[in-house]
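> predicted model, plus sequence, below.
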Amino acid sequence: MKRPDKLAPVVRLAREKEKTAALELALAQRDVARERQRGQELSAYLGNYQRDLDRGLKNGIRAADMLTRRAFLERLRRALAGQQERIRASDQRCEERRQAWLRCRRDAEAAEKLWRRRQQDERRAEERREQNRLDDYAGQRGGMMR
């Protein structure tokens, strides 16, 4: 087996690892988008609920209803804080996946570069061998003609 041929499986494996890392990054990006969307929806719901409560307070609301709504509003705020934490964690996972993909990509590119260099070296060596054969043949023919 020629030297470049020995590297082909290494290049193939590096590219597969890069592809897997890219897929994991895409999934992490999707998760970030989903978590951010949930956060936006929760924030909008919280804002709407707060406006409704404010309107109710202006128009007159029973004390028991006000306490119930404020308690619910507080639960919404805690839920939003929890969602923001999930967004931060999701962002961090996404960044970790991005760094992993970049490492895999660099590794794959380095393996491929080495493989191409070895192919070129092998081609040059083959050309030298062929030239030597031609030179030997020409030398043998020259000796026969004398």
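Here it is on my side, so go on.

> going forward, measure contacts and count neighbours with C-alpha atoms only.
Fine.

> and the most centrally placed residue in the chain, what helix or strand is that in?
Most central residue of the chain, judged by C-alpha distance to the mean C-alpha position with CA atoms, centre = their mean, is L25 at 3.1 Å. Using DSSP states H and E, L25 sits within helix 3-59.

> quick check: V11 touching R116?
No - using CA atoms under 8 Å, V11 and R116 do not qualify as a contacting pair, with a distance of 10.3 Å.

> neighbour count for the two, which is higher?
Ranked by neighbour count (other CA atoms under 10 Å), V11 and R116 place V11 first, with 20 against 15.

> roughly how far does the more buried one sit from R118?
12 Å (CA to CA, to the nearest Å).

> which element follows the helix holding L25 toward the C-terminus?
Using DSSP H and E, the helix or strand that follows helix 3-59 towards the C-terminus is helix 63-145.

> comparison target, given below:
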Amino acid sequence: MARFVFQLQSALDWRYRLEEQALAEQAAARNQYQLIEQKLHALEYEMVSAQQLPFPAAGADLLNRAVYLEHLKQKILACRRALREAERRLEEKTQLYLECRRKRQVLEKLKEKQYMQFCYNLQVQEQKRVDDLSGSRYWHKTRAGG
């Protein structure tokens, strides 16, 4: 009996590997985004906490506080820029993964259709054999009996 062979199996396997790689890259981008987001929240909390401290009476302490708050503000701005970049990268990796998945699914669908056609052809061949056997038996019966 014939066995089904998908001619594009190597391409399908390659698509699987590309999809897995794209998924891993998406996960890495998501992790990076989450780390930056956590860092931003920590900085914002630190800023709020620093702003709620009572104002120092001395001039040097007041200047140190202002410098510290400005430093936190700059770190928050830099972190927000990094978060936007990480979000852009995550979106890019997500789109890449979705494209890889779509291309793999196209090949999967083609394989499924070819397999269904293969099964249909096998069924047709089997029916022809059965019909041939039935016809030859009938022919032998009528010839022997007639």
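In hand now; what should we look at? From a predicted model like this one, the values you see are computed outputs, not experimental measurements.

> what's the nearest residue to the aligned residue in structure 2 for C104 of structure 1 if we skip its chain neighbours?
When the structures are aligned by TM-score structural alignment, the residue of structure 2 matched to C104 of structure 1 is C100. With sequence-adjacent residues excluded and distances taken as CA to CA, 6 or more residues apart in numbering, C100 of structure 2 is closest to E19, at 5.1 Å.

> got a list of what the residue nearest to the residue nearest to the centre of structure 1 when sequence neighbours are not counted touches?
Leaving out its chain neighbours, the residue that sits closest to L25 of structure 1 by CA to CA, 6+ apart is R97, at 5.1 Å. For R97 of structure 1, the set of contacting residues under the criterion of CA atoms under 8 Å, 6 or more residues apart in numbering consists of 21, 24-25, 28.

> so which of those residues persist in structure 2?
Using both residues aligned by TM-score structural alignment, their matches' CA atoms under 8 Å, structure 2 keeps these contacts from these: 21, 24-25, 28.

> tabulate the residues you listed (JSON lines), appending distance to Q37 of structure 1.
Below are the kept ones among the contacts of R97 of structure 1 laid out as JSON lines (distance: CA to CA, whole Å):
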{"residue": "A21", "distance to Q37 of structure 1": "24"}
{"residue": "E24", "distance to Q37 of structure 1": "20"}
{"residue": "L25", "distance to Q37 of structure 1": "18"}
{"residue": "A28", "distance to Q37 of structure 1": "14"}
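
> report the buried members of those residues.
21, 24-25, 28 (16 or more other CA atoms under 10 Å).

> biggest separation within the residues you listed, which pair?
Within those, two members stand farthest from each other by CA to CA: A21 and A28, at 10.4 Å.
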